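Asker: coordinates only, no sequence provided:
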């Protein structure tokens, strides 16, 4: 028993002495001289020097963050080697630090060795504000601004890749302004929506300039097609719509409805997670409804909404009229027409013209009725005889 106890005490003492020795060694040999070098498209190697000859249980702890990061969130790695290959958006500037750690005892560390890489914008391709939008799994559109530092003949190309630097893809169709490429349009991209992709703009005629790069997940910049076939059931006020096929489950989508009262132009937005929604409306007023969609954080969490759908116009509800109401309306219309006709006649004096008295034939032709009892033939013969007598009298007088 005594022997075993002595052995345990000896082992414990050895461990304590070794730990103290390791702690002193680590603290005396912090990493030194952090440097960075450029490799392939958007790829950089962070490296440093280390004097510590103690290798068993020793690791390097590397941390870095971008200078323009709002939350100063650190990326962290534990490494056996004194370098790390990284894909970086180096134009944003970089704060890096490294130290030695003892794996069996995280409290045993060296001091941090830090370095800031705040590189001039002139070292990179003369562009800024690189933005890419991905349309489902079909194609992408990218655009960028040319900075004031660009030379007159500066020309730019877009390339992209995933983690493997040997598989680089190039844009095939550019948007050109003033002879310069300022965008990549309708490009069929070949990478996964959930995989980090590094997209870089290189200045063709300035090989010494570093590429301007962004690291994105395509799914975070998805822009879906607009919802289609927006309809409403007027009896229940349920609005429904359909989606183009994207290959995602319905739980992946958030929808937004823009409901506008067209009488007073008041609008409201309503957020839903299904392809139908009951709206509240005044049935005596006219409305328009638009719908748009975005991928939510259940799947990819895009920050870009689709365009609004074509407007659904909802007219005020019609009212059914009873038979007495129809009769009354028709009667009112007829009376109105009669009154209108009378007014027109009075205005144009048509009544006096249309209502002239019928001439009395007995007054105009008294001989016909008083002497011949209305016998027209007898009256004619008598008139002829009378005319002949008058003519004979006229001849006799003339002689």
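Answerer: In hand now; what should we look at? Just so it is clear, the structure is predicted and the values come from calculations on it, not from any experiment.
Asker: C-alpha from now on. contacts and neighbour counts both.
Answerer: Noted.
Asker: and the strands in the stretch 201-350 of the chain?
Answerer: 212-216, 228-233, 238-242, 253-261, 266-272, 276-278, 287-295, 312-314 (DSSP state E, counting those that start in this stretch).
Asker: packing partners of the fifth one?
Answerer: Spelled out, that is strand 266-272. Contact partners of strand 266-272 among helices and strands, from 3 or more C-alpha pairs under 8 Å, 6 or more residues apart in numbering; DSSP states H and E: strand 253-261.
Asker: contact partners of the strand it packs on?
Answerer: By C-alpha atoms under 8 Å, 6 or more residues apart in numbering, the residues outside strand 253-261 that reach it are 266-275, 285-296.
Asker: off-centre distance for that strand?
Answerer: 12 Å (C-alpha atoms, centre = their mean, to the nearest Å).
Asker: with stretch 291-300 instead?
Answerer: 12 Å.
Asker: and it, how far apart are its ends?
Answerer: 20 Å (C-alpha to C-alpha, to the nearest Å).
Asker: what sits up against that stretch?
Answerer: Contacts of stretch 291-300 (C-alpha under 8 Å, 6+ apart): 194, 219-220, 222-224, 226-227, 230, 251-258, 301-309.
Asker: contacting residues for residue 64?
Answerer: 74-76, 94-97.
Asker: nearest residue to it in space, please, no chain neighbours.
Answerer: Spatial nearest neighbour of residue 64, chain neighbours left out: residue 96 (4.2 Å); criterion: C-alpha to C-alpha, 6 or more residues apart in numbering.
Asker: please compare the first structure with the one that follows:
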């Protein structure tokens, strides 16, 4: 009986302890982070977001604290969520658009009875520094990474560009300490309309940030910011040679040679375009995409002429996207060429057969001549041989009389 009462008392004490801890956890107020700020290091897109822990929780040791950070990714048009124990974070932003950041405190441990508590958000909005008329921004910006050897980025002049004015391009990537100006400008009619980058300054799978602005003594023009990863802008060189080989079953084997460039073969895919000319000059176009450097075409039946050309681009295993190379030259095969080949083969076969038969007949004749006594007992040839023997005997008799 006494033992049962002791168990009841222990249970009551445990309930009281849990209830008191629950009340204590409910009494804790989780404040949001303080001193939030955003710093621009001049890298044309990456910004440093920083904050400090709430002062009300700095002396709290019974719980662990981390932070829930959200920022609006304007490239993907969605909020990106990060949870970290640090008090800073680095993120890429489009500086032509509004920077929106919000952060809260997460608290969990003995002080919260194992429950994770979350503070309200602290928000910060940084407006873009877009000065100048909207129409003064450059248009038609685009980049092409040729054969992974050099990249050209070009643009068109703005609609509201005052004259005289001059464009400038600055760029930055992770291997640089600070942004630099274009190493080699491209000019059109004395105006900068592009920039050429060498391969040494082009790291792949990394944000390559670009800013283009224009200076004018009359008005402040609007800057343009771009961020790209150069492996997605590769354009291979055009394929130089396409080989066609006809098989006995009237199929065509299409093969091609790659130009000498830095793109690995396993990173390329190919598009083969076939142009088939039938009776009456009708055209039929077909396209096939393959990862191999050869393709077997369908039968030539019904086609008088078949032509092929090939182009290549980066495979999705090596890049998210890319540009098709220029097409190779057309390589054609005519059905009459196949007939001519077959006809020549037949004629050559007949000639070879006749030569073999002639050689066989000549061999028989030689054997026949060697055994003329047995193999030529009759016929014109036998008479000719007897006549020849008579002439030889008569000549021998005449010589003998002269000697006497």
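Answerer: Looks like it came in fine. Since the structure is predicted, the reported quantities are computational estimates derived from the model, not experimental observations.
Asker: what's the TM-score here?
Answerer: The TM-score (TM-score structural alignment, normalised by the length of structure 1) is 0.66; 319 aligned residues with a C-alpha RMSD of 3.9 Å.
Asker: next, count neighbours for residue 254 of structure 2.
Answerer: 20 (other C-alpha atoms under 10 Å).
Asker: that one and residue 212 of structure 2, how far apart?
Answerer: Distance from residue 254 of structure 2 to residue 212 of structure 2, by C-alpha to C-alpha: 46 Å.
Asker: tell me the helices in structure 1, going along the chain?
Answerer: 2-28, 323-348, 350-354, 361-364, 366-370, 376-398 (DSSP state H).
Asker: what range in structure 2 matches the third one?
Answerer: What it means is helix 350-354 of structure 1. Counting by TM-score structural alignment, helix 350-354 of structure 1 pairs with no residue of structure 2.
Asker: hmm, back to that, and of the contacts of residue 64 of structure 1, the nearest to residue 116 of structure 1?
Answerer: Ranked by distance to residue 116 of structure 1 (C-alpha to C-alpha), the contacts of residue 64 of structure 1 are led by residue 95 at 4.5 Å.
Asker: quick revisit: filter the contacts of stretch 291-300 of structure 1 down to the buried ones.
Answerer: 219-220, 222-224, 226-227, 230, 253-258, 301-302, 304-309 (16 or more other C-alpha atoms under 10 Å).
Asker: list the contacts of the closest residue to residue 279 of structure 1 other than its chain neighbours.
Answerer: Of all residues not flanking residue 279 of structure 1 in the chain, residue 237 sits nearest, at 5.8 Å (C-alpha to C-alpha, 6+ apart). Neighbour list for residue 237 of structure 1: 278-281 [criterion: C-alpha under 8 Å, 6+ apart].
Asker: okay, those residues in JSON lines with distance to residue 331 of structure 1 next?
Answerer: Below are the contacts of residue 237 of structure 1 laid out as JSON lines (distance: C-alpha to C-alpha, whole Å):
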{"residue": "278", "distance to residue 331 of structure 1": "42"}
{"residue": "279", "distance to residue 331 of structure 1": "40"}
{"residue": "280", "distance to residue 331 of structure 1": "39"}
{"residue": "281", "distance to residue 331 of structure 1": "35"}
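Asker: closest one to residue 56 of structure 1 out of those, please.
Answerer: residue 278 (66.8 Å).
Asker: who are the contact partners of that closest one?
Answerer: 236-239.
Asker: ok, now residue 284 of structure 1?
Answerer: 316-317.
Asker: separation between it and residue 322 of structure 1?
Answerer: 19 Å.
Asker: so what corresponds to residue 402 of structure 2 in structure 1?
Answerer: Using TM-score structural alignment, residue 402 of structure 2 pairs with nothing in structure 1.
Asker: oh, that last question was meant for residue 82 of structure 2, not what I typed.
Answerer: Residue 82 of structure 2 maps onto residue 77 in structure 1, by TM-score structural alignment.
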